[in-house]
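Asks: sequence first, then the predicted structure, then my questions.
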Amino acid sequence: MKFVKRISYFFVVPVFFLGLGIYLGVWGIHFFYPGLWYDMNDTAKPPYVVDETVTDEEDNSPPASVAVASSGETLCADTEYVLEETDILRGTSVETSWKIPHKYIGMDRENFLETMDLYAEHPPLSEIERGFVGLEVLSFSRERVVVRMDYRYVQPSESYYLAVTDHEVVVYLEDRTTVYINTGIALEDLPETLQLQIMDMLFVPDEETLYDFLETYSS
């Protein structure tokens, strides 16, 4: 029996001291090196979380708002071109939607407005004949452009009169009060004899004679 007890003590005592040593070792690391202890127990945190944050901060791509603003300022082939034609005498309006004309593709707002201003200052003869008096750009974006064109539609008469307003030739209907066309022709650009006749209101017998005059002296 005494032999058995000696054998038990032989195994139990070393195991006890081994466990005590392991405990004291772990306690010492925790007490003297707390940072190392937290690092050993923090392995569950994904290491790429910090890397993702750095990647976002170092991303050199432009913000989304900048990209949207840039694309919205330039017309493209998909831009809708809405033309609103207004009869200022009757107060009526007709709206039509078209594909953007090729000559406007690539223009930003400033370029487009300058082009429209130039058109309003020097409209084609065909527009003058329709009674064109001006235009306004109502909205501008990459998706949709709206332009209002104002007309003073009048029924042509059998005869006309050429007169002067602000040093420019104006065509009146036979009532001598209704303006038919603002020609944009400067009086000083005409021959002197013709200037005198227009200053006295030159009678034009028919439409053909009127168009001959406009084609001859319009720039």
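Replies: Alright, I've got the coordinates.

Asks: going forward, measure contacts and count neighbours with C-alpha atoms only.
Replies: Noted.

Asks: so in this structure, which helix runs the longest?
Replies: In the chain, with assignment by DSSP state H, the single longest helix is helix 2-32.

Asks: just the buried positions in the helix or strand where residue 114 lies, please.
Replies: Following DSSP states H and E, one finds residue 114 within helix 109-121. By neighbour count on 16 or more other CA atoms under 10 Å, the buried set for helix 109-121 is 109, 112, 116-117, 120.

Asks: what's the answer for stretch 191-201, then?
Replies: Buried, per 16+ other CA under 10 Å, within stretch 191-201: 195, 198, 201.

Asks: before we move on, the earlier item: next secondary structure after the longest helix of the chain?
Replies: Using DSSP H and E, the helix or strand that directly follows helix 2-32 along the chain is helix 34-40.

Asks: helices or strands next to the helix or strand following the helix holding residue 114 in the packing?
Replies: Later in the chain than helix 109-121, the nearest helix or strand by DSSP H and E is helix 125-130. Judged by 3 or more CA pairs under 8 Å, 6 or more residues apart in numbering; DSSP states H and E, helix 125-130 is in contact with strand 179-186.

Asks: let's bring in a second model and compare:
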Amino acid sequence: MKFVKGIGLFFIYPVFLLCLGFYAGVRTSHFFYPGEQYERLYYVPEDENTASAQNGDNRQESRADEILAEGASAEEPSSGAETESLPAAVSRETLSVETEYVLEERDIEGQTTVETTWKLPDKYVGMNREQFVEAMKLYEASPPLAEMSRGFESLEVLSFSRERVVVQMNYRYVKPSSSFYLAVYDNEVVVLLEDKETIYIDDTRIMLDELPDDIQQDIIHMLWIENEEKLYAFLEAYSS
């Protein structure tokens, strides 16, 4: 009997020590690592953290986009109004078939002005101010012979609108004589009155060296032209 008790105690005692050691180990682990349990309780999968962070970034980006959109929308009305006003202004300042074409013919010597209203030439219809002014500059640079014979010197666009355009034509009127002389100045043919001194037309656009040799010699010695009709016949025949 004593032998059996000895054997039982031999087995029970080690088991009891093993359990006691296990319990002591668990308690010791909780004592030295108290946060591990809470970390397990509040553990969130990595994928969920990433998704949450991405959602937060997306919300911040969306908010930033909204702020930018609000700022852009606040600026758009003024720029849009300017954009819309430009075509309207251009259309209002474009000449039409109903535009009055007023010419003020000014006598430079006599300081008098005669105003006449004409139908707007078709070539000017649809032009804006810049285009019309450019067309007038071209006209001023190369006026017709008829205008040159009247003493045309310059022009100026006084006013421009869709309803009315006013052009001032400046003339230095010269009373034509019954006969004329052709002379040369700086290789260009000019027209003189019968006194051989007063220039009647100084811009014939006829170069002396482009004429036949016999006519060149006549002009060098002043070619006499009988009347105005023969003068314009010559100018039209040889002008470029």
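Replies: That came in fine, so what should we check first? Just so we're clear, the structure is a prediction, and the values are computed from it rather than from any experiment.

Asks: TM between them?
Replies: TM-score of the superposed chains, computed with TM-score structural alignment, normalised by the length of structure 1, equals 0.64; 166 aligned residues with a CA RMSD of 2.8 Å.

Asks: need the contact list for residue 221 of structure 2.
Replies: Going by CA atoms under 8 Å, 6 or more residues apart in numbering, residue 221 of structure 2 touches residue 183.

Asks: that one maps to what in structure 1?
Replies: In structure 1, residue 221 of structure 2 lines up with residue 200, judged by TM-score structural alignment.

Asks: what about the residue nearest the centre of structure 2, which helix or strand?
Replies: Centroid-nearest residue in structure 2: residue 86, 11.3 Å away (criterion: CA atoms, centre = their mean). Taking DSSP H and E as the criterion, residue 86 of structure 2 maps to helix 46-92.

Asks: so which elements touch the helix or strand following that helix?
Replies: Beyond helix 46-92 of structure 2 on the C-terminal side, the first helix or strand identified by DSSP H and E is strand 100-107. Judged by 3+ CA pairs under 8 Å, 6+ apart, the packing partners of strand 100-107 of structure 2 are strand 112-119, strand 164-171.

Asks: got the angle for the last one vs helix 129-141?
Replies: Strand 164-171 of structure 2 runs at 20 degrees relative to helix 129-141, counting by axes from the mean of the first three to the mean of the last three CA atoms, to 10 degrees.

Asks: what range in structure 1 does strand 164-171 of structure 2 sit on?
Replies: Strand 164-171 of structure 2 lines up with residues 144-151 of structure 1 when matched by TM-score structural alignment.

Asks: now stretch 10-17 of structure 2
Replies: Following TM-score structural alignment, stretch 10-17 of structure 2 has no partner segment in structure 1.

Asks: just checking, what packs against the longest helix of structure 1?
Replies: Counting by 3+ CA pairs under 8 Å, 6+ apart, helix 2-32 of structure 1 packs on helix 34-40.

Asks: quick one: map residue 74 of structure 1 onto structure 2.
Replies: Taking TM-score structural alignment for the superposition, residue 74 of structure 1 sits opposite residue 94 in structure 2.

Asks: double-check that match against residue 129; I have them as touching.
Replies: Yes - look at residue 94 of structure 2 against residue 129 with CA atoms under 8 Å: they come within range, at 7.2 Å.

Asks: need the contact partners of the match of strand 164-171 of structure 2.
Replies: 79-88, 130-140.

Asks: average distance between that stretch and structure 2?
Replies: For stretch 144-151 of structure 1, the mean deviation from structure 2 after alignment is 1.4 Å (mean CA distance after the TM-score superposition for structure 1).

Asks: what comes up buried for that stretch?
Replies: 144-151.

Asks: cool, and stretch 113-125 of structure 2?
Replies: By 16+ other CA under 10 Å, the buried positions in stretch 113-125 of structure 2 come out as 113, 120, 124.
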